[in-house]
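*Asks:* sequence and predicted model, in that order:
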Amino acid sequence: MNPTDVSLHDLITEIHEFDRKLQALEEKYNLRSEDFFELYETGQLRDEDLDEIDEFGRWAAWYRMRARRIAQYDTLKTAFLTEQTQPNGIVLKPHQALQEAA
């Protein structure tokens, strides 16, 4: 996904999807993703079982991708809020697709 083509809505949707994936692994292994990632990055995890290696690789990748999406969100959010600022405050409106579905 090209960072210039992404919307806040898309980023929020992706972040929530990563949250669901990470939460499932956190519950499976009884460990928060932040703690897992530290163990993964420092090479402290056992690497004898191919299924674990594969799953841990996905876990680490999803954690990294979520962090990148949050950074993108923070950048776009700042610009968005600046654009929405009016003399009487910041104007927030529902996402267009949600308005049309209602």
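*Replies:* Arrived safely. Treat the numbers as computed from the prediction; the structure is a model and nothing was measured.

*Asks:* please make it C-alpha for all contacts and neighbour counts, starting now.
*Replies:* OK.

*Asks:* and stretch 10-20, how far from the chain's centre?
*Replies:* How far stretch 10-20 lies from its chain's middle: 5 Å, per CA atoms, centre = their mean, to the nearest Å.

*Asks:* in that stretch, what counts as buried?
*Replies:* Leu11, Glu14, Ile15, Phe18 (16 or more other CA atoms under 10 Å).

*Asks:* which outside residues touch it?
*Replies:* Around stretch 10-20, the neighbours that count as contacts under CA atoms under 8 Å, 6 or more residues apart in numbering are Trp62, Tyr63, Met65, Arg66, Arg69, Ile70, Gln72, Tyr73.

*Asks:* which SS class is the first one?
*Replies:* Spelled out, that is Trp62. Here Trp62 is recorded as helix under DSSP: H, G, I helix; E, B strand; the rest coil.

*Asks:* ok, and here's another one to check against it:
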Amino acid sequence: MTLTLEAIIEDLHAIESELRELEKKYKVRSETFYELYTNGHIEHRKEFIRWVALVEAKHLREKQYQDLAVKNPDQLAMALSE
């Protein structure tokens, strides 16, 4: 199933909102947390597993956005001209 640019952006906004809440709670940026977690420096608690999943979902959506944007530059240009 191919997502639209609009759907990808909506997903990114939702993911980023959840990431901001975790960053506020723990006072750590998500990318820093992710690096520490994946290198074994942080315990595997339920909330941290969720945080990792959100970071990975963000990475996936960002890649999907870039792939779609490269394939459909006219769609981006049209959205910017509205």
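*Replies:* Noted; the coordinates are in hand. Note that the coordinates shown come from a computational prediction; the quantities given were computed from them, not determined experimentally.

*Asks:* what TM-score do the two superposed chains give?
*Replies:* The TM-score (TM-score structural alignment, normalised by the length of structure 2) is 0.88; 81 aligned residues with a CA RMSD of 2.1 Å.

*Asks:* would you map the helices across structure 2?
*Replies:* Along structure 2, counting by DSSP state H, helices occupy 5-26, 30-38, 46-71, 73-81.

*Asks:* tell me the mean distance between the third one and structure 1 once they are aligned.
*Replies:* In the superposition against structure 1, helix 46-71 of structure 2 averages 0.4 Å from its aligned positions (mean CA distance after the TM-score superposition for structure 1).

*Asks:* got the angle for that helix vs helix 30-38?
*Replies:* Counting by axes from the mean of the first three to the mean of the last three CA atoms, to 10 degrees, helix 46-71 of structure 2 points 120 degrees away from the direction of helix 30-38.

*Asks:* tell me the counterpart of Lys21 of structure 1 in structure 2.
*Replies:* Under the alignment (TM-score structural alignment), Lys21 of structure 1 pairs with Glu18 in structure 2.

*Asks:* ok now do the closest residue to its match other than its chain neighbours, which residues does it touch?
*Replies:* The shortest distance from Glu18 of structure 2 to any non-neighbouring residue, by CA to CA, 6 or more residues apart in numbering, is to Leu54 (7.9 Å). Residues near Leu54 of structure 2 by CA under 8 Å, 6+ apart: Ile15, Glu18, Leu19.

*Asks:* mind running it again at 10 Å?
*Replies:* Leu12, Ala14, Ile15, Glu16, Glu18, Leu19, Ser30, Tyr34, Phe48, Leu60 (CA atoms under 10 Å, 6 or more residues apart in numbering).

*Asks:* map it onto structure 1.
*Replies:* Mapped onto structure 1 by TM-score structural alignment, Leu54 of structure 2 lines up with Trp62.
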